[in-house]
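Novice: sequence plus predicted model, see below.
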Amino acid sequence: MSNEDLRTAADAVLARLVGGPTSEPAGTRQDGTRPDGTRPDGTRPDGPRLREDQWRAIEALVAEKRRALVVQRTGWGKSAVYFVATALLRERGSGPTVIVSPLLALMRNQVESAARAGIRARTINSSNTEEWETIQAEVAAGEVDVLLVSPERLNNPEFRDQVLPELAAATGLLVVDEAHCISDWGHDFRPDYRRLRTMLADLPPGVPVLATTATANARVTADVAEQLGTGGGSDALVLRGPLDRESLSLAVLELPNAAHRLAWLADHLDDLPGSGIIYTLTVAAAEEVTAYLSHRGHTVASYTGKTENADRQQAEEDLLANRVKALVATSALGMGFDKPDLGFVVHLGSPSSPIAYYQQVGRAGRGVEHAEVLLLPGKEDTAIWNYFASLAFPPEEQVRRTLDVLAQAGRPVSLPALEPLVELRRSRLETMLKVLDVDGAVRRVKGGWVSTGAPWMYDTERYAWVAKQRQAEQQAMREYAATTGCRMEFLRRQLDDEEAVPCGRCDNCAGGRFNDRVSATALETARGELARPGVDVEPRKMWPTGLAAVGMTLKGRIPPGEQASPGRALGRLSDIGWGNRLRPMLAPQAPDGPVPDDVTKAVVEVLADWAKGPGGWAAGGADSGPRPVGVVTMASRSKPQLIQSLGARIAEIGRLPLLGSLEYTADAEVAHVPRSNSAQRLRALDGALTVPPALAAALREADGPVLLVDDATETGWTLAVGARMLRQAGAKGVLPLVLAVQG
């Protein structure tokens, strides 16, 4: 087939992808078109045609069997490249295309897009485990044109050792979508992606490879190319286009506080075109905003990492069908969600990176002439950025400890068994192990993880450089919000777009389209929503597994007579209401001092609502719990004045005796293990607290439960251990009361 014929065939596939005719009417005209105006291949003379760079990529993949890296803006048509290439390669007898794709939403969109072109696509991911065997049989029988695989599958031992080699041998085209995830210089590094090196090495000679992304600056592009084996002296094709989005009108609106931002959304959401996405930085904020906007009569839904898969899919479908005005989402709704007519994207709080911001706003305006993009930055943004930055690759001593434990075990160690032996939470531990796996220091096998014994160096310079880059990106987001120049040009330059010029559309180029006015009613209700105190604190009911590994005999269910009761907190540090008030007050560097009056007043409101609520001691009825008869405070090395004064104020206002305080023992070495796992936290608490004799005597005499007062809870184990000790000392019950839930 000549290149001209190949181009014609490619345009025909494109026509089917975008909904063109798939059957051929009888008869043709003298100009070669059929009675309905289409060519014999199904395209129209004025119909959809591939962009030149799309065609160049397809030509490289199909005719030249090369490797290509395509860095193009969202909406440019990167998926068209691999679907068209797949159809042409399959016609030539090639094996199925394997697409490594990061998100379920993206997979669902791509399966539907493929079907329009007559391409049979299936997926293997965490949500359809019951279908894996059937799908693998269909692939082996040649019944699947496209197999979409989540990157996590690449490091599953069974998939890696049994399925992946056969898949690599049969693959006709390998596609790495959202390829910036490979690079730890990028904004969304995922170590699972780096397992692609193994698959690339196992591909037969001549199998084409396509990597695509919309969000990569020059450094990330070079890193991705190198890791995919498409850099250096190879003949890889790199296509990098301008990143302007002609349909997007960018704007920033500075508002005084969180209440004004919520009120603005309530007053102006219906003025925004079509339906869209409201991004927040945390799950708590997404839930707050959803509740408030729903209360104000807007049809919205929440979409976060905590949303059940079925609910996520329903939310996506509702947005696609315009049954909701907006999804209020975290970054869980990110790469690949495809709604061409999405009319707006609003950010309630700044993402920490211009690249991440560009990626998220790129959801809008893909199939419409105009879409609004608005950033509403918040004072809490920096604190939230710093929290997520603190979860980066662990310090060397923690990594070495993990390697030593695995080496000494001499056998596979599961995550639950490994977790108690290192001071890392499971999610962070797993991410670290995946990086070490790619580096060759450990290997995931059936039953857990093993040490390979290979030498490994902690790349201090690289990790420090990545951290420095993160700080630079945060500063760039501050500059984006403050700039008086073109906002689209600013973002394009952050992505090293050499063709960046003023857009003529943003608020700085064309004048502001939004004012900061909010109605008194919306502002009053927003303040009320954010000021409403009270968050449930669920008690721990089971001891974590693996405590024997740290010398503790506790296991199984915590006996009911030693458990805390459900408790209450004033707010969450991650929300935009009380979180903004409590965060600076409870920060490690904040000075200690008496509890402020406004905080005391809010805590009293929490207690009043708690008393009247289900199970509350003032509710009445059979479900009413007993009224607290005293107050106990928790020992603190960092905020003793705050906690003691809070306990004293509660006792005074509630006319309850202040019974005393749990105290640290004389030889207690640690008061807090920050962001550690449950076993390590319990090990640190073991023997660190004591019930003074006077407090024990008061507990035995008290005829009812006591309030246990602390400043904050993160893992819940300090409250659990404190409650157990108070119950063992004679307390009839323990009701935890804290200022904040961390997270």
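Specialist: That came through fine.
Novice: going by C-alpha atoms from here, please, whenever you check contacts or count neighbours.
Specialist: OK.
Novice: G206 against K65, yeah?
Specialist: Yes. Between G206 and K65 there is a contact under CA atoms under 8 Å: 5.6 Å.
Novice: compare neighbour counts for the two and give me the winner.
Specialist: Under the neighbour definition other CA atoms under 10 Å, G206 and K65 were set side by side, and K65 has more, 18 against 13.
Novice: number of residues surrounding the closest residue to the more buried one other than its chain neighbours?
Specialist: Closest residue to K65 apart from its sequence neighbours, by CA to CA, 6 or more residues apart in numbering: P208 at 4.7 Å. P208: 22 surrounding residues under other CA under 10 Å.
Novice: correct me, but D667 touches D686?
Specialist: No. Under the criterion of CA under 8 Å, D667 is not in contact with D686, lying 11.4 Å apart.
Novice: neighbour count winner among these two?
Specialist: A side-by-side neighbour count of D667 and D686, using other CA under 10 Å, places D686 first with 13 against 9.
Novice: list the buried ones in the helix or strand encompassing R470?
Specialist: Assigned by DSSP states H and E, R470 belongs to helix 460-482. Using 16 or more other CA atoms under 10 Å as the test for burial, helix 460-482 gives 463, 466-467, 469-471, 473-474, 476-478, 480-481.
Novice: and what of stretch 292-301?
Specialist: Buried, per 16+ other CA under 10 Å, within stretch 292-301: 292-293, 298, 300-301.
Novice: what about versus this one:
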Amino acid sequence: MTSAASTDTREAARAALRELVGRSDADFHDGQYEAIEALVEGRRRALVVQRTGWGKSAVYFVATLLLRRQGAGPTVLVSPLLALMRDQIAAAERAGVRAVAINSTNAHEWTDVLGQLDRDEVDVLLVSPERLNNPAFREQQLPALVRRIGMLVVDEAHCISDWGHDFRPDYRRLRDLIAQMPADVPVLATTATANSRVVADVAEQLGSLQAGGDLRGDAGAEPVLTIRGPLARTSLRLGVLRLRDSASRLAWLLSHLDDLPGSGIIYTLTVAAAVDTARLLRDHGHDVRAYTGQTDTEERAESEGMLKRNEVKALVATSALGMGFDKPDLGFVLHLGAPSSPVAYYQQVGRAGRASESADVLLLPGIEDRDIWHYFATASMPDRERAERVIGALGDAPISTPALEAMVDIRRTPLELLLKVLDVDGAVRRVQGGWVATGEPWTYDAERYERIAAERLAEQQHMIEYEQTDGCRMEFLQRSLDDDTAAPCGRCDNCAGGWFPREIGESASTQAAESLDRVGIPIEPRRAWPTGADRLEVPVKGRIPADEQAGEGRALARLTDLGWGGALREIFAAGAPDTAVTPQLLQACIRVLAGWGWEQRPVAVVAMPSRSHPLLVDSLARGLADVGRLPYLGALDPVAGGPTGGPGGNSVFRLAGLWDRFSAQHLEVPPGPVLLVDDLVDSRWTMTVAARVLRQAGATQVLPFALALRG
């Protein structure tokens, strides 16, 4: 029997929903009110797993309004992306919900926001997961906020999972926040992308698993209500088109981009692929923009707005464009290369067809996909030896990240990620002025990381199976996400036949081949020595003197490039034999030199003394010298056995391993520019140190050249 109070709650909730969506006839989808009732009436914990567009934000905004009317404090909404925060604040305003954010872009507004909180003028406070561990916020604002919090909402909760641990480790600290909150504060976690494993991972972080697998809150509390809806997207028309190589995929795109409905997103697996693809399409008349994690924040916001207003045909994007981008009428999503799991793929294709009857989703997988998956998976996993090195370097006195970098030989980005993981594990702590060791015992959780690695391999295999299945593709995705309502969609290429053209125009093939054959990537010279070099007995600091600097160099291509990157990846693959440069590679390198545009032609060629590819480097240097009719002076001499260490370390340690390890004493270096040849450029410190040696030996300029640029 329905109580009067429950009826009143439903009516109040329905009125708030109608205000939110601006429609007087709006009513709840299946599961929406059940979640609201559990939060408002039962003060329970709820996990909502529903497809994009179902209305998860309506649940927490309506619940917030009802809780506030009951005298509860503000809702704290943990949200992962700034773009998502912007959309959430706009949606809140439509519902009469007073929402404000504290994030890295509005530090100048924090005092005003805190004043609004003190005056109880805020209904929803949006914070990033990283903000929870900001020392000032954690110590000065968070305790008072925890005492007053009315509800905690964790948006995009799959980021809690091990699937996303390398994306936002700070999500894992939410368990500590929940432990500090009063027991009757409701908690809502929402996501559109979760299989059973991810749900279990969320359970592990938000609470614990009781017998039978129900998610529990505090001991003795009711199990968390899990509301899981069907994930089928009836508007999406899925397809897979397997083509023989990158040139064919780009040629297909050139031929048929304008045939795709409306405007959309073209996803790539790497930054280089996004930039190169966008350039090719623009060069041949298509209105597109590149969108990656390296794109300026202002340019990203501008590009998002242009796509929403249909002012571009597509954004060519990495996974940087995903959560937080909301364009209900997005016409298509196309992938040049497959994401590494059905979970990731579903999350990205879910951007399309949210408020339209039809949207096209097409995957063009590549033979290089597995190599790219492997690279990103291994690059993000914490390493025991590195972790122990960081913990051992820290003590009671705060050490800044740059200073720590100079102590532990780990580059900045992986060091910052590792510090976050160790912080969440309780081994280190971020304080004002840097990082300290907590002194708490820490053990490398090898079993956990082995499990993550095995699960990722399994999900990669599922993605291969998605590409190869002859069954319904939407049904396959649903089953991969453990959706027991999965059934044939009747729309995908396997259900209804191929809906996309397969032919490729001859001119498009030529244009794609020419684009992939483009050569010449700038190698920017180092201009300053790394901070902290003197700690490793390298007597330099500040700017590199102008008469010791290298000039701007060139590489044939990046290892991640769609064109020459494939051939270069084979050369530098683990275990590949050292062989002389092929005629094709040599001719490509000659084209790089022909288009360089240097002010003064080189007067000689010098090679680096390569440890891994001596035959390759020597043959390349000799070949360039012969074609250019330049004297080949030979290779620099290694001193005391040559450089120590290897690629992958940070700048200070890399420089220390190279310092005073090269000599040009036996070379008769003429005055003028010298072409300095190597195989692979990574940190650029090898070229920097070698150029300094050649400049001191008499070269007026050093022009670095390499086959490949990492990245």
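Specialist: Received the coordinates, thanks. From a predicted model like this one, the values you see are computed outputs, not experimental measurements.
Novice: where does the TM-score land?
Specialist: The TM-score (TM-score structural alignment, normalised by the length of the second structure) is 0.96; 698 aligned residues with a CA RMSD of 1.6 Å.
Novice: hmm, back to that, what stretch of the second structure does the helix holding R470 of the first structure fall on?
Specialist: Under the alignment (TM-score structural alignment), helix 460-482 of the first structure falls on residues 446-468 in the second structure.
Novice: am I right that D711 of the first structure is in a strand?
Specialist: Yes. Remark: D711 of the first structure belongs to a strand, assigned using DSSP: H, G, I helix; E, B strand; the rest coil.
Novice: map it across to the second structure for me.
Specialist: In the second structure, D711 of the first structure lands on D679 (TM-score structural alignment).
Novice: how about the contacts made by its match?
Specialist: Neighbour list for D679 of the second structure: 610, 613, 616-617, 706-708 [criterion: CA atoms under 8 Å, 6 or more residues apart in numbering].
Novice: corresponding residues in the first structure for stretch 520-530 of the second structure?
Specialist: Under TM-score structural alignment, the match for stretch 520-530 of the second structure is residues 534-544.
Novice: list the buried residues in the matching stretch.
Specialist: 534-535, 537, 539-541, 543-544.
Novice: quick one, helices of the stretch 201-350 of the first structure?
Specialist: In the stretch 201-350 of the first structure, the helices defined using DSSP state H, counting those that start in this stretch lie at 218-227, 258-268, 283-295, 309-320.
Novice: dump those into CSV; add distance to L421 of the first structure as well.
Specialist: Putting the helices of the stretch 201-350 of the first structure into CSV (distance: least, CA to CA, whole Å) gives the following:
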stretch, distance to L421 of the first structure
helix 218-227, 33
helix 258-268, 41
helix 283-295, 30
helix 309-320, 32
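Novice: which one of those lies closest to T212 of the first structure?
Specialist: In terms of CA to CA, the element of the helices of the stretch 201-350 of the first structure nearest to T212 of the first structure is helix 218-227, at 9.9 Å.
Novice: the closest one vs the second structure, average distance?
Specialist: The superposed helix 218-227 of the first structure is, by mean CA distance after the TM-score superposition for the first structure, a mean 1.4 Å from where its aligned residues fall in the second structure.
Novice: what's that helix aligned against in the second structure?
Specialist: Going by TM-score structural alignment, helix 218-227 of the first structure lines up with residues 196-205 of the second structure.
Novice: list of residues touching that stretch?
Specialist: Counting by CA under 8 Å, 6+ apart, 157-158, 160-163, 172-175, 209, 215-216, 481-482 sit against stretch 196-205 of the second structure.
Novice: apply 6 Å and report the result again.
Specialist: 160-161, 175, 215 (CA atoms under 6 Å, 6 or more residues apart in numbering).
Novice: P182 of the second structure pairs with which position in the first structure?
Specialist: In the first structure, the residue paired with P182 of the second structure is P204, using TM-score structural alignment.
Novice: kindly report the same for L364 of the second structure.
Specialist: Under TM-score structural alignment, L364 of the second structure pairs with L376 in the first structure.
Novice: list the contacts for that match?
Specialist: 253, 347-349.
Novice: closest one of the contacts of stretch 196-205 of the second structure to F376 of the second structure?
Specialist: S161 (17.1 Å).
Novice: what about R401 of the first structure, how many residues close to it?
Specialist: Based on other CA under 10 Å, the number of other residues close to R401 of the first structure is 14.
Novice: residue in the second structure matching it?
Specialist: In the second structure, R401 of the first structure lands on R389 (TM-score structural alignment).
Novice: next: K555 of the first structure.
Specialist: In the second structure, K555 of the first structure lands on K541 (TM-score structural alignment).
Novice: over to D667 of the first structure?
Specialist: With TM-score structural alignment as the criterion, D667 of the first structure matches G641.
Novice: and for V71 of the first structure?
Specialist: Aligned partner of V71 of the first structure by TM-score structural alignment: V49.
Novice: in contact with that match, which residues?
Specialist: Contacts of V49 of the second structure by CA under 6 Å, 6+ apart are 191-192, 228.
Novice: same thing but 10 Å
Specialist: 56, 156-158, 189-195, 199, 226-231 (CA atoms under 10 Å, 6 or more residues apart in numbering).
Novice: please, a PyMOL command that selects the buried ones among the residues you listed?
Specialist: Per 16+ other CA under 10 Å, the buried members of the contacts of V49 of the second structure correspond to this PyMOL selection:
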select buried, resi 56+156+157+158+189+190+191+192+193+194+195+199+226+227+228+229+231
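Novice: inside strands: which ones of the contacts of V49 of the second structure?
Specialist: Here DSSP state E is the test, and those give 189-191, 226-228 as lying in strands.
Novice: hang on, the earlier thing: from V617 of the second structure, how far out is the match of D711 of the first structure?
Specialist: Separation of D679 of the second structure from V617 of the second structure (CA to CA, to the nearest Å) stands at 6 Å.
Novice: what do we get in the first structure for V603 of the second structure?
Specialist: In the first structure, V603 of the second structure lands on V629 (TM-score structural alignment).
Novice: list the contacts for that match?
Specialist: Contacts of V629 of the first structure (CA under 10 Å, 6+ apart): 651, 654-659, 699, 702-707, 732.
Novice: name the element R429 of the second structure belongs to?
Specialist: strand 428-431.
Novice: how far off centre is that strand?
Specialist: 24 Å (CA atoms, centre = their mean, to the nearest Å).
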